[in-house]
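J.: got a structure for you, letters missing:
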């Protein structure tokens, strides 16, 4: 059985890591230790990569949904002989509530099979493959549990039905009648540590996990437009958050391709400062930002002293700096799209817009940074100084080009935003001399961008100084405020991006991009709203939001012709974009705090 397509999957999360389950009931991705740890199931990248499926033996119709305000997934299979549900969740620590979820998650995957009507024959196949499919393990019965150990990783399964083991695969056939419930539990632990605590006994082993997720959602009372969409997307962002540090990973997966058969297949299971900052801004709209001090303190700790060095753009979830890329030769890749990578060489890049993202997030959340921790103040000052010192230099840009460095317009805009927000902080951040210097440089950057970023022959702001290529990243200009969307040149740029890079509201980053980039699509929505075209912006928003799968999950990109989702999944950028666009459609541009945002 091949794994389902990218959008066929649902996300499970526990504040440490994520698992992906497809519509057929197969767990095709799980890295149990943390997001960027080696996998035990990666069928998503190769049929031999390991899986755990539970499904009817006969044909079935499938419907599925999350239990309300949770990331616990319920899949209902309707067969000729009855209906059965499989409810899947990654267990939260017993009693974890609110902002404490994910701090000490036990690494337990629970699958509850329940008969709804009739009698349904079922089958199960459990086949772990350790370290991205490179290592197998014999399955051994020990004290009534099925144990698989490979090097540092041990998995222990408890099953309510008899299992047949052959080599590294366990299978079962059983029937489920109406009212019958069977719970399967798979627990991870490091091989040379004490066993993890067993799940709490009871009729529903996921009940406490459900309450944990709902307690988090109860803190968030967004009351703008599209409240259900925003609430759910905020929950997805929480599912991509590593609880102990607060780091937000760009996506739950590695190496899902931007184009089938292409080689732009990168590992996104790391924390980019850009993504982290955009997430904070989105949660300012959708959720409760009361942990702002802790999260910015994590950034300060991860970045450390800059001392004139380039600002690090990304980290491991606990602040690791070295994310050296290596190729996994044992996996053929999703839909034969090679290579498969672990690590991401972008950690070595210079991207000049990053200070602007961090300072903009800090400015939006400024009331939660009062008093401002000294290490956060030092970080923000250093970022402003770096923007002022380096804005004239070329860089890799926010799309992380791996060829020549260029003078990207979006990078200069990011430097402008860094200094603009730093100046707004006033004496909370710096003395009068620094503020005066930052303000002068900010104004010089704006003048340069408006002069050198404009291409008269194209009739638009282009992606880099001297370039004739449109790039959707210039849509950030009115969003961050360097120029209003109603400006004549900006209006012309927005119109050309829509005409030449967009199809049905799905916006490619540049003309050669194979598919619409979901975040850019929501940027276009924001620009249209800022330009006063709110009805058209709302229609476009609904069209773009509608490309999400049946569980409201979005990948990085969408093929505008087929609707197929592409790239790593689910993608934080995409869900951030939806929240930000919904808020832009809710209110006129202002500095108002979102209604209900905060607890």
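T.: Nice, I can see it. Every value quoted in this text rests on a predicted model; they were computed, and no experiment measured them. Numbers count the residues shown, from 1 in each chain.
J.: every contact and neighbour count from this point should use C-alpha atoms.
T.: OK.
J.: hmm, residue 529 is touching residue 539, no?
T.: No - Residue 529 is beyond contact range of residue 539, at 10.8 Å (criterion: CA atoms under 8 Å).
J.: ok, those two, which is more surrounded?
T.: It is residue 529, of residue 529 and residue 539, that has more neighbours when counted by other CA atoms under 10 Å, with 23 against 13.
J.: what's near enough to touch that one?
T.: 537, 538, 584, 585 (CA atoms under 8 Å, 6 or more residues apart in numbering).
J.: next up, a second structure to put side by side with the first:
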């Protein structure tokens, strides 16, 4: 597991390491819970809406802790794992007084099965405590802070023993299975004992102040129903390839990052977890990126999730709408919103003092020429599933994206890493422009009379010759990140992955070796560029794929196993990893990291099936 985050700013207690967090999902929202039983993040209405617990980003911004009193003291030991093929977490605490298990879940709708998971999630966080041995003193500490910690709610003791938290647009109802909850100022604290065989169920239900009241569920029944819903979902999927346990876990995480009502996949469940503790590269990833589209689609297809892939595509087509002259946004809200303008929560201190804390992401305003290539590549990937002739909206979208690239491929852009400085002619952007034209030529028979494959092929070939001429830097002996720049960039690994060049091409082979030599680390991780402070997990998996394609299967397998070793104890991967300490960095769980794992595992299984 990764190293601790370190001592806090201004002498405060440190934040837990990012790898300390496990992830809960109901395919509507996500929550993060620590090994010591503190729910430090939950956005109950939707992944990308305000949180009610934000301790993840400020130690005073709200949490719900439920754990033995002995947590963190000598003699206390924790074991935790997801129940098989679910995001239902079971944590067993062994203490000097005895052992107790806490099972945490975001509840599925009662009776939901298979692809119904998440369609009508009730927005209820359930926690079931089970005494296993001895008599274990337990502590409950409930301190909600809605709207990213900005609101301090009124807390009301209700006649049925529950506590109502009421602030702004939010209602929360905490029920504790008959425990006599008492309000203590701005929080609820309660100490109790658990004996062997005793079971106590607790639930926290969310509702809108002016909407329907929060749902009421029996926690024990809700956990059982949620487990069955996840199991039924996974039973509809089959993966027959290498590293099946890792792929199934990553596929489950991707499902848990899917907003079921639209099919959009959030890039991560969190905002503003830093690339470097104390740094300012802290962005909101709770949206769905078109850039990741082809990789996401491929991962869902590989993991035998055709229904999710189709729904994700339908979401993208609807979100993009009619294509005009303006660049297609790189990201959208989970229901297709375009304007996700960035704001700073200046009142939050940030994870480990990393400011600013941001909500929204201004990358939606950027010109990123790779985006159409991701979408058209995804259409090409799904072509047989979509039929011999596409419907009107699909045809118009592909035609519009293709013509947009034909008119703009020669322009500079911000690149796939979303730099916030000057536009450049990024190698990966040009390669994805080539992908747009190449896949459009192949799709032309399904696009109707307006398809122009002869002209598109000419533009495709012009882009290719430009990349081959301008993209390779003789001084470095490799393809670099941008035309005219000597700086290596791991995105050059996309050339074989996207079928632009074979990995055995001499210049490409030299690039692969240069990336591993100059951007690689002793831990097997690959940085995006030389000054990148940490290894970027997706790039590391790209290197695995390139080594397979270069015929270096043994090397690729060894690298894959080193990279997946950076997952935390429940199999979650963040965006980056510190190559020295092993600490996870960046937003978590990170969809691209799990997508990279799935695609690399399948590349090791069948290099030709892409």
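T.: Okay, I see it. The structure displayed is predicted, hence computed values, not measured ones.
J.: about what we covered before: checking the contacts of residue 529 of structure 1 against structure 2: which ones persist?
T.: Compared against structure 2 with both residues aligned by TM-score structural alignment, their matches' CA atoms under 8 Å, these retain 537, 584, 585.
J.: tell me the secondary structure at the residue mapped onto the second one from structure 2.
T.: Matched by TM-score structural alignment, residue 584 of structure 1 corresponds to residue 603 in structure 2. Counting by DSSP: H, G, I helix; E, B strand; the rest coil, the backbone at residue 603 of structure 2 sits in helix.
J.: burial of the nearest residue to residue 603 of structure 2 once chain neighbours are set aside, as a residue count?
T.: Leaving aside its sequence neighbours, residue 603 of structure 2 sits nearest to residue 545 (CA to CA, 6 or more residues apart in numbering; 6.1 Å). The burial count assigned to residue 545 of structure 2 is 29, neighbours taken as other CA under 10 Å.
J.: could you measure residue 545 of structure 2 against residue 552 of structure 2, distance?
T.: 10 Å (CA to CA, to the nearest Å).
J.: so which residues of structure 2 form helices?
T.: 219-235, 244-256, 293-302, 306-320, 371-381, 383-386, 392-408, 427-443, 453-470, 494-497, 506-514, 537-549, 553-564, 591-605 (DSSP state H).
J.: so what corresponds to residue 111 of structure 2 in structure 1?
T.: So, by TM-score structural alignment, residue 111 of structure 2 is matched to residue 95.
J.: OK, contacts around the aligned residue in structure 2 for residue 345 of structure 1?
T.: Residue correspondence to structure 2 (TM-score structural alignment): residue 345 of structure 1 is matched to residue 362. Residue 362 of structure 2 makes contact with 340, 341, 342, according to CA under 8 Å, 6+ apart.
J.: among those residues, who's most crowded?
T.: residue 340 (18 neighbours).
J.: that older thread, buried ones from the contacts of residue 529 of structure 1, can you make that a PyMOL selection?
T.: Burial among the contacts of residue 529 of structure 1 is assessed by 16 or more other CA atoms under 10 Å; the matching PyMOL selection reads:
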select buried, resi 537+538+584+585
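J.: make a markdown table out of the contacts of residue 529 of structure 1 and add distance to residue 446 of structure 1.
T.: Shown next, in a markdown table, are these (distance: CA to CA, whole Å):
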| residue | distance to residue 446 of structure 1 |
| --- | --- |
| 537 | 27 |
| 538 | 30 |
| 584 | 24 |
| 585 | 27 |
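J.: out of the contacts of residue 529 of structure 1, which is nearest to residue 124 of structure 1?
T.: For residue 124 of structure 1, the nearest member of these is residue 538. The distance, counting by CA to CA, is 44.8 Å.
J.: any idea how far the counterpart of that closest one in structure 2 lies from residue 246 of structure 2?
T.: Residue pairing (TM-score structural alignment): residue 538 of structure 1 is matched to residue 557 of structure 2. Plainly put, residue 557 of structure 2 is 14 Å away from residue 246 of structure 2 if you go by CA to CA.
J.: what does residue 66 of structure 2 give?
T.: Distance of residue 66 of structure 2 to residue 246 of structure 2, computed by CA to CA: 29 Å.
J.: do residue 269 of structure 2 as well
T.: 20 Å.
J.: more neighbours: the two, which one.
T.: A side-by-side neighbour count of residue 269 of structure 2 and residue 246, using other CA under 10 Å, places residue 269 first with 29 against 16.
J.: please name the nearest non-neighbouring residue to that one.
T.: Nearest residue to residue 269 of structure 2, sequence neighbours excluded (CA to CA, 6+ apart): residue 286, at 5.5 Å.
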